[in-house]
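Visitor: mind looking at a prediction? Sequence and model below.
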Amino acid sequence: MTQPALSQPWLAHYEAGVPHTFRPSGLTLPQLLERTAQKYPDRVALSFVGATTSYRDLWQQVQRFASGLQKMGVQPGDRVSIMLPNTPQFVVAFYGTLLAGAVAVNTSPMYTPSELEHQLQDSGSETLVIFDSFYPRYAEIQSRVNVRRVLVTGVQDALSFPKNLLYPVKAKREGTWVNVPFGERVLSMRKVIASQTPTPQPVTLNADDVALLQYTGGTTGVPKGAMLTHGNLVSNCEQARCWMTDLREGQETTLASIPFFHVYGMTVAMNLSVLIGATIVLIPNPRDLPMTLKAVQQTRATLFPAVPTLYNAINNHPDTPKYDLTSIRACISGSAPLLIETARKFREITNGANLVEGYGLTEASPCTHTNPIYGEQREGSIGIPFPGVHAIVVGDDGQMVAPGEVGELWIAGPMIMKGYWQKPDETAKTLVQAHGLTWLMTGDMATMDPDGYFRIVDRKKDLIIAGGFNIYPREVEEALISHPAVLEAAAVGLPDAYRGESVHAVVALKPGATATEGDIIAHCREILSAYKVPRSVEFRAELPKTAAMKILRRQLAQEARDAQKAKSA
């Protein structure tokens, strides 16, 4: 069947200055940082609890770290897992890994030992960069993974004198200090950097080389590593730069509270800031709202990318009125739907900061759509595609549907992943060729209006998004099923005014077995990261199923939502 020609009605709604065509620079990520370090050497690149690092010093540390990795035997293409919060060490480890020719693997600091084990094994990482406070989790599984070298760092390594000396004393007094068994295979990241010269061996890198494995459930719910290339990640930064027409190079300050191990934080808070020579204000714990509020006032942050949960928390925190947040000019909210009231109230307390909703996926590096910063913003819409992004809505027959009709959202552009790490079958289910382009089948059901504004109306996948984090029901269900009293289980998302969604478990117990809601939740806490643990548990004699014996998760979700509404009525 002949496909109709592609149209781009959204171009008419681009703001003045936003280009209608887009050509990637072809730079790699290390080249991005090197260029900025040459252009703004004395500009503060990183600000962390009062300590600052210039772009010149950051680039030197990155070079020293790359030299250290190479001397340890890290080869081009090797995977280096980075398990760090938003600290200067994350930026150094990420760019240093890439400069050495290796592939970074973003690793959540919230992982349990079993989750960490799976990712280390699946990625084949032989090098791990980890915070000292997380080390005990690695120690539990070290005999079962193929990690050959561990580089350990901590908060104290990023602090200025005398805080760097006082922090260990404070941690020991509070009982949070971890004694790391340093030795031949467990090294201090700080000492490795200090012992090297900023002259790593040259490595030939191309825009098409894989830079990052970002783990995601993708469109099928099984965690796997999206292979994002240098070109993917740099292109997405450059697209965002095109979109934000009033960004002032070498003058902006980005509040980086969204974690860098999340691809949204990595792109819009870290890499975009490097692209424009912005100062990155590092917030290691986004839940520490007083620290976030204080940082905005002290640094006069101008850009604040985050998730709806954080904006909502700031809106409702009792300390918010004590701080001046009016320096914030622009915010793109991602990772979850932005409530209209959240956006309205945040604009009010910041005296007019432009908070707009965007959309993206890990497989797209991740940003693809957003509402215009100063142009027409349509409530409930994810906006219009970035420059260089093609987007269509496709029906079950593979043909584009008419404006206003529901279908699956497909996306194409230079930011689309190379594929899933060592999973060609999964890649083939997600990437498809049409119209001379490679399309990402998002799994999200959407509509496009005649003007080119898109709306997400449903999810083909049963992904739960809580506080901006993706939760895959299968992972939760496997934890539930591992409880000795549980026969079968389903995990669904319930609307949550604060988190966006919360996990609700529906379980059927084995004949004669007993368990309470508290028992089930406590069991899940031992297996899952805190944000994945069910907040509520519903018990049933049996779960509804299809004729093929597949549990009707969507029916359960709807029934749970109906019960929630009835209870609150």
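Guide: Yep, it's here.
Visitor: for the rest of this, base every contact and every neighbour count on C-alpha atoms.
Guide: Noted.
Visitor: could you measure from residue 382 over to residue 339?
Guide: Residue 382 is 12 Å from residue 339, where distance means Cα to Cα, to the nearest Å.
Visitor: go on, residue 242?
Guide: In terms of Cα to Cα, residue 242 sits 26 Å off from residue 339.
Visitor: now stretch 33-40: how far from the chain's centre is it?
Guide: Centroid separation between stretch 33-40 and its chain, computed with Cα atoms, centre = their mean, to the nearest Å, is 25 Å.
Visitor: ok, and what's touching it?
Guide: Outside stretch 33-40, the residues that touch it by Cα atoms under 8 Å, 6 or more residues apart in numbering are 55-56, 59, 250, 274-277.
Visitor: dump those to JSON lines, plus secondary structure and neighbour count.
Guide: As requested, the contacts of stretch 33-40 are arranged in JSON lines below (DSSP: H, G, I helix; E, B strand; the rest coil; neighbours: other Cα atoms under 10 Å):
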{"residue": "55", "secondary structure": "helix", "neighbour count": "27"}
{"residue": "56", "secondary structure": "helix", "neighbour count": "20"}
{"residue": "59", "secondary structure": "helix", "neighbour count": "25"}
{"residue": "250", "secondary structure": "coil", "neighbour count": "19"}
{"residue": "274", "secondary structure": "helix", "neighbour count": "25"}
{"residue": "275", "secondary structure": "helix", "neighbour count": "20"}
{"residue": "276", "secondary structure": "helix", "neighbour count": "21"}
{"residue": "277", "secondary structure": "coil", "neighbour count": "27"}
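Visitor: quick check: the farthest pair among these?
Guide: Using Cα to Cα, the two most remote members of the contacts of stretch 33-40 are 59 and 250, lying 16.0 Å apart.
Visitor: before we go on, here's another structure to hold up against the first:
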Amino acid sequence: MPWLGRLGPAQRAPVEPPPSVLHAFRAAVRRAPGRPALAYFDGRLSYAETDALSDSVAGHLAARGVRPGDRVAVMHQNTPHFVLAVLAAWKAGAVVVPLNPMYKTAELAHALRDSGAAALVCDGPTWAAYAAAATAGTAVRTVLLADPRDLQTRDDPRVFGPPADGPAGAAPAPGPCEPAADPRQPADFLQVARHGHSAPAGVPAPEAGTTALISYTSGTSGTPKGAMNPHGALTYNAVRQVTGHPIPKGATYFALAPLFHITGMVCELAACFVNAGTLALAHRFEPGLVLDAFLEHRPAYTVGPATAFMALAAHPAAGREHFASFAVVSCGGAPLPPALVTRLRETLGVELLNGYGLTESTAACASVPAHLRAPVDPATGTLSVGVPGARTVVRILDAHGAELPFGETGEIAVRGPQLATGYWGLPEATAEAFPDGELRTGDVGFMDEDGWLYVVDRKKDMINASGFKVWPREVEDVLHTHPAVREAAVVGVPDPYRGESVKAYVSLRPGSTVTPAELTAHCAARMAAYKYPRHVEILPVLPKTTSGKILRRELRERGSKHS
């Protein structure tokens, strides 16, 4: 395993993770009960307060019939309610189903039906708009509604919009534990949290091998599947985050990645609690607000997708002072163009540490050690995503599952203690994706002789132009070297002559102008003739998931309609 030579002593050292994030949280409560656990605009909740509030929610869930092993769906932006609900579900012995708050009715209904969730925690406007309808025909029997304006007083219009005329939510809810004619009649989350219930007695503490999360894949290429992430997988990667990065004990972690996404759940929430730190929250991503929050909270760590850092770098107010407090800034969840790394280093003094992981690997399975810089492959221009961890094995496989030598391109396969145990209710999909306990990622890449891993692209995204293979990432990286380009995504569109033709979609940096013909010429001067985009379309923004992944599926559909 040549990558072990790239790791520092702390990254190679054995670790003994606690059995669950709940164990780590309770240890932090004992060590530092008065330290802020959550910072939300001008609001603060100490570890002791967070413990008591989540105890009360857990007691309510148990009183409403939630039993160990049941599923509790949590559908929130980055707010204290999300964290309190997750802790409460685990205290009740339940499995958390973190859901994307951008889901619409059909998507939410699928996740609720598929997981068999017994309870749903969401915000009032979402419930009134469509979540109530989405629960029809599901097992949901308990609903808690939270107002994202709670637990702070700043009410920033960049996040919350104009001030509300009254409290968010549906019709007035019954008391927090009063019986209701309709068991799905919602209760107010904050009222329940402040009621003072005790956590349910007799619920055993989570074990490392039991399921902590049913995390739905992003659905960028099909119907989302629920990956079953064990408690021990969360804490293993969280502890590796803490021991592998030079971050002070009790430091502030800024939740840039959404907490419902596996990256935010592990690298922000879980790692913060393992480190007894403070988790700074800002509801949802808005570049100016995030920059302000960096100055206010002075975080030592954050992680987010490349698209978020593109937006921060493009903001006219961005300066080196906004990033001066950070010990580590990580990037994951979406491809990182080398040009963006260089731009942030030179203009803002930020050294982005690339990483690679999947929902099925409970976040990271490779990352750039903090003491190193990721190399760029000279042949393809691809930035390395880092090296595997000490107990993680990465192999590159051919189409028949045979291991390929260093430098050869094939499917990336991962084995390690951080893997999910499979897909909820899908034994055939589990067997296909996890043969003999090894994850077949569906990503194409290669590893050099020093152990650096390079992700070329998704297998499904490869473009076949006149029989030549074109990987979108390679074209996108070239587009990102143009000074006017902010975001780029490349897809294959139908072509009567070539079979498929390369099409690029780009958004521009503020104040920049460029024509599609100029971008085509920029690529043609730097790539083989079969690779450069024959068609370029400039859009105001590119469609993305909440976690920052560009939705190539939507762009491919758009390209097919206009081809």
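Guide: Perfect, I can see it now. Predicted, not measured: the structure shown is a model, and the values here were computed from it.
Visitor: what's the TM-score once they're superposed?
Guide: Here the TM-score for the pair of chains, by TM-score structural alignment, normalised by the length of the second structure, is 0.78; 474 aligned residues with a Cα RMSD of 3.2 Å.
Visitor: just the closest of the contacts of stretch 33-40 of the first structure to residue 430 of the first structure, please.
Guide: So of the contacts of stretch 33-40 of the first structure, ranked by how close each gets to residue 430 of the first structure (Cα to Cα), first place is residue 275, at 29.8 Å.
Visitor: unless I'm mixing things up, that closest one is touching residue 30, no?
Guide: No - Residue 275 of the first structure lies out of contact with residue 30 (Cα atoms under 8 Å); the separation is 10.8 Å.
Visitor: these two touch, right, residue 362 of the second structure and residue 264?
Guide: No - using Cα under 8 Å, residue 362 of the second structure makes no contact with residue 264, being 10.4 Å away.
Visitor: next, the mean deviation of whichever strand or helix holds residue 281 of the first structure compared to the second structure.
Guide: Assigned by DSSP states H and E, residue 281 of the first structure belongs to strand 279-282. In the superposition against the second structure, strand 279-282 of the first structure averages 0.8 Å from its aligned positions (mean Cα distance after the TM-score superposition for the first structure).
Visitor: so the very next helix or strand once past that strand aligns onto which residues of the second structure?
Guide: Next along the chain after strand 279-282 of the first structure, taking DSSP H and E as the criterion, comes helix 289-299. The aligned range for helix 289-299 of the first structure in the second structure is 287-297, by TM-score structural alignment.
Visitor: how close does that stretch sit to the first structure?
Guide: Stretch 287-297 of the second structure sits 0.8 Å off on average (mean Cα distance after the TM-score superposition for the first structure).
Visitor: and the contacts of that stretch?
Guide: 41, 158, 252, 254, 280, 282, 308, 311-312, 315, 317-318, 321-323.
Visitor: buried residues in it, which are they?
Guide: Residues of stretch 287-297 of the second structure classed as buried: 287, 290-291, 293-294, 297 (neighbour count, 16 or more other Cα atoms under 10 Å).
Visitor: next, format those as CSV and append distance to residue 445 of the second structure.
Guide: Putting those into CSV (distance: Cα to Cα, whole Å) gives the following:
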residue, distance to residue 445 of the second structure
287, 32
290, 33
291, 34
293, 36
294, 35
297, 38
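Visitor: and the furthest pair within those residues?
Guide: So, those by Cα to Cα: farthest apart are 287 and 297, at 15.3 Å.
Visitor: now the helices for the stretch 251-400 of the second structure?
Guide: Under the criterion DSSP state H, counting those that start in this stretch, helices of the stretch 251-400 of the second structure are mapped to 262-263, 271-274, 287-297, 306-314, 338-348.
Visitor: for residue 558 of the second structure, which of those is the nearest?
Guide: Short answer: helix 306-314, nearest of the helices of the stretch 251-400 of the second structure by Cα to Cα, at 20.7 Å.
Visitor: now the angle between helix 287-297 and that closest one, please.
Guide: Using axes from the mean of the first three to the mean of the last three Cα atoms, to 10 degrees, the direction of helix 306-314 of the second structure lies 80 degrees away from that of helix 287-297.
Visitor: how far off helix 338-348 does helix 306-314 of the second structure point, in degrees?
Guide: Using the same axes, to 10 degrees: helix 306-314 of the second structure against helix 338-348 is 30 degrees.
Visitor: need the counterpart of residue 428 of the first structure in the second structure.
Guide: Looking across to the second structure (by TM-score structural alignment), residue 428 of the first structure lines up with residue 431.
Visitor: next SSE after whichever strand or helix holds that match?
Guide: In the assignment (DSSP H and E), residue 431 of the second structure maps to helix 427-433. Going down the chain from helix 427-433 of the second structure, the next helix or strand is strand 439-447, by DSSP H and E.
Visitor: with the first structure overlaid, report how far that following strand is off on average.
Guide: Strand 439-447 of the second structure sits 0.9 Å off on average (mean Cα distance after the TM-score superposition for the first structure).
Visitor: which other residues reach the next helix-or-strand element following that strand?
Guide: Toward the C-terminus, strand 439-447 of the second structure is succeeded by strand 453-458 as the next helix or strand (DSSP H and E). Contact partners of strand 453-458 of the second structure, identified using Cα under 8 Å, 6+ apart, comprise 366, 377, 382-388, 442-447, 471-474.
Visitor: swap the cut-off to 6 Å and go again
Guide: Under the contact criterion Cα atoms under 6 Å, 6 or more residues apart in numbering, strand 453-458 of the second structure has outside partners 384-387, 443-447.
Visitor: can you give me the angle that strand makes with strand 439-447?
Guide: Going by the same axes, to 10 degrees, strand 453-458 of the second structure makes 110 degrees with strand 439-447.
Visitor: work out the gap between strand 453-458 of the second structure and the centre of the chain.
Guide: 18 Å.
Visitor: average gap between that strand and the first structure?
Guide: Overall, strand 453-458 of the second structure averages 1.5 Å from its counterpart (mean Cα distance after the TM-score superposition for the first structure).
Visitor: I'd like to know which elements the helix or strand just after that strand is packed against.
Guide: Beyond strand 453-458 of the second structure on the C-terminal side, the first helix or strand identified by DSSP H and E is strand 463-465. Secondary-structure packing of strand 463-465 of the second structure (3 or more Cα pairs under 6 Å, 6 or more residues apart in numbering; DSSP states H and E): strand 499-508.
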